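Participant: Fold the following, please.
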Amino acid sequence: MPELTTVRHAPAQRRRVPDGERADLRIVVATGSGRYADPWHPFEATSELVASILSDDGAEVSVNTDVDDALQRLEGIDVLVVNAGDPWRHDSHPAPVPPESVAGLDAALARGIGIVSLHSAVSSLRDYAAWAPAIGAVWVPTVSMHPPFGETRIRVLEHEATEGMADFEVSDERYCFLQSLGESQVVAEHRHDDRAFPTAWTRRHGRSRVSCSLLGHDERSYESAGHRELLKRLTRWSGRGHHRSE
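Facilitator: Next up, the predicted model:
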């Protein structure tokens, strides 16, 4: 098990909060380390950027570098952000995850915790039966792909979470050919080979509001003001359910 590190980010400011949205969201970012790490994604660095962006937006954010441990500590948390990699890429017979972690995620979803899945999290938490159905998509080895990292334009679609947002440029990967699970509302898209693919979507899963963004490969992605704004908007939308268990 990786060494547990939790870093807390206090809200940097208080913003005007629309009706139905919690002013003091409590957020945990579960970040890839140990078997959830990989050679391609600097999860520690990007999770710190995510935490900084969301705390600047008025949330109370902590970063937990042990994904399985984070899922045991979701009481009192409004939004779970997962920024982690594929735990099954290391070997063909992965060790089982702690049952307390599985129960923790299941209980949090049952009460309606907000979920934000970032980038490679569509390939993560494979030992958690509830994860893929909750986020609505999964990376399929040998089928899912992305063209080389580079500058791309993101088209923002109409949705309550993206109201007033403009299209934006970002340096990132463009995930394509994911397996979709259930219905989702696409809120942003990118193009590859003259075909549109989802970049971000929202959905309801039981009592939970779930947002997924496929952006966030490395630090360069978060240099985009449009990407930072999309992250804030998706997190606020997911947090509006705010069924917090103390």
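
Participant: Every contact and neighbour count from this point should use C-alpha atoms.
Facilitator: OK.

Participant: In this structure, which residue is most central in space?
Facilitator: Computing the C-alpha centroid of the chain and ranking residues by C-alpha atoms, centre = their mean puts Ser117 first, at 2.1 Å.

Participant: now it, nearest residue through space, not along the chain?
Facilitator: Cys212 (4.6 Å; C-alpha to C-alpha, 6 or more residues apart in numbering).

Participant: coming back round to it: you'd agree the residue nearest to the centre of the chain is up against Val81?
Facilitator: Yes - with contact defined as C-alpha atoms under 8 Å, Ser117 counts as touching Val81 (5.9 Å).

Participant: For the residue lying farthest from the centre of the chain, which residues are in contact?
Facilitator: Residue farthest from the centre of the chain, counting by C-alpha atoms, centre = their mean, is Asp194 at 26.7 Å. Residues counted as contacts of Asp194 (C-alpha atoms under 8 Å, 6 or more residues apart in numbering): none.

Participant: And Asp24, how far from Arg111?
Facilitator: 18 Å (C-alpha to C-alpha, to the nearest Å).

Participant: Could you also give me the structure for this second sequence? I'd like to compare it with the first:
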Amino acid sequence: MTRKALIFHGGWDGHEPGPCSGIVEALLAAEGMEVTRVEGTAILATADLRAFDLIVPVMTMAEVEKAEVAALGAAVEAGCGLGGFHGGMCDTFRRNTEYQFMTGGQFVAHPGNVIDYRVEMVAAGDPLLQGIGDFDYRSEQYYMHVDPRIEVLATTTFSGEHAPWVAGTRMPVVWKHRHGRGRVFYSALGHKAAEFDHPQMKEILRRGLLWAARDDN
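Facilitator: The predicted structure follows:
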């Protein structure tokens, strides 16, 4: 049976939600998934989210109705996967802690804005990272508040150049966890659409989204 994915996008234009969500749509379609891509959050309360195997938010700094987040949470708890990247997933609804409880983390800062930094694999034996070693990356280096129960797959270390008080801090960049019966995947990489040209960034996201998608087989 063909698996189904929902992508909802919008919010701050600086993260290029339209182009980024289009790239993700093509990525999932290439894996044989049936993809619905819509702008805004209304579909969260109007559609039967249980019909989807994966939900991908590509939305930053947006407002959301309580009923919409409640419906999303119920779907994930029942087994629908949740996956995404950068501010499109972990800075989506800043004022909604129920949503943040699902994602496992929330963006709070990116000292120095767009900078060069290193991404280090800390769970190299995980199938999601197989064959992917440490790599250099240029983007916003996300400083995040994270749930201590997430399973961290990759980290980055802050140099302290732009915020001396965080020097040496190792911050999760890629993680996975469970919310109810649902699988949740997140990568902090992907500030703008051009970053999908980075092969490791795109491959980690591809694998993570496929892992998160419900599979009842």
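
Participant: okay, now the residue nearest to Ser117 of the first structure: neighbour count?
Facilitator: Cys212 of the first structure is surrounded by 30 other residues when neighbours are defined as other C-alpha atoms under 10 Å.

Participant: now the one 5 residues further on
Facilitator: The local packing count at His217 of the first structure equals 22, with neighbours defined by other C-alpha under 10 Å.

Participant: One more: Ala196 of the first structure?
Facilitator: 13.

Participant: Does it touch Ala188 like I think?
Facilitator: No - counting by C-alpha under 8 Å, Ala196 of the first structure stays clear of Ala188, with 9.9 Å between them.

Participant: in the first structure, which strand has the most residues?
Facilitator: Counting residues, the longest strand found in the first structure (DSSP state E) is strand 195-205.

Participant: mean per-residue distance, that one to the second structure?
Facilitator: With mean C-alpha distance after the TM-score superposition for the first structure, strand 195-205 of the first structure departs from the second structure by a mean of 1.3 Å once superposed.

Participant: going on from that strand, what's the next piece of helix or strand?
Facilitator: strand 208-213 (DSSP states H and E).

Participant: Need the contact partners of that following strand.
Facilitator: Contacts of strand 208-213 of the first structure (C-alpha under 8 Å, 6+ apart): 109-119, 134-135, 199-204, 231, 234-235, 237-241.

Participant: Give the aligned range of it in the second structure.
Facilitator: Alignment of strand 208-213 of the first structure against the second structure: residues 182-187, by TM-score structural alignment.

Participant: Distance from the chain centre to the matching stretch, please.
Facilitator: 7 Å (C-alpha atoms, centre = their mean, to the nearest Å).

Participant: now stretch 106-113 of the second structure
Facilitator: Put simply, stretch 106-113 of the second structure sits 15 Å off its chain's centre (C-alpha atoms, centre = their mean).

Participant: what's the spacing between Val184 of the second structure and Gly32 of the second structure?
Facilitator: Applying C-alpha to C-alpha, the value for Val184 of the second structure to Gly32 of the second structure is 20 Å.

Participant: before we move on, what about Leu128 of the second structure?
Facilitator: From Leu128 of the second structure to Gly32 of the second structure the distance is 19 Å (C-alpha to C-alpha).

Participant: Settle it for me: which of these two has more neighbours?
Facilitator: Each of Leu128 of the second structure and Gly32 has its neighbours counted (other C-alpha under 10 Å); Leu128 has more, 20 against 12.

Participant: So what does that one match up with in the first structure?
Facilitator: In the first structure, the residue matched to Leu128 of the second structure (TM-score structural alignment) is Ala161.

Participant: Next, count neighbours for the closest residue in space to its match that isn't next to it in sequence.
Facilitator: If the residues on either side of it in the chain are set aside, Ala161 of the first structure comes closest to Arg233, at 5.6 Å by C-alpha to C-alpha, 6+ apart. Using other C-alpha under 10 Å, Arg233 of the first structure is surrounded by 20 other residues.
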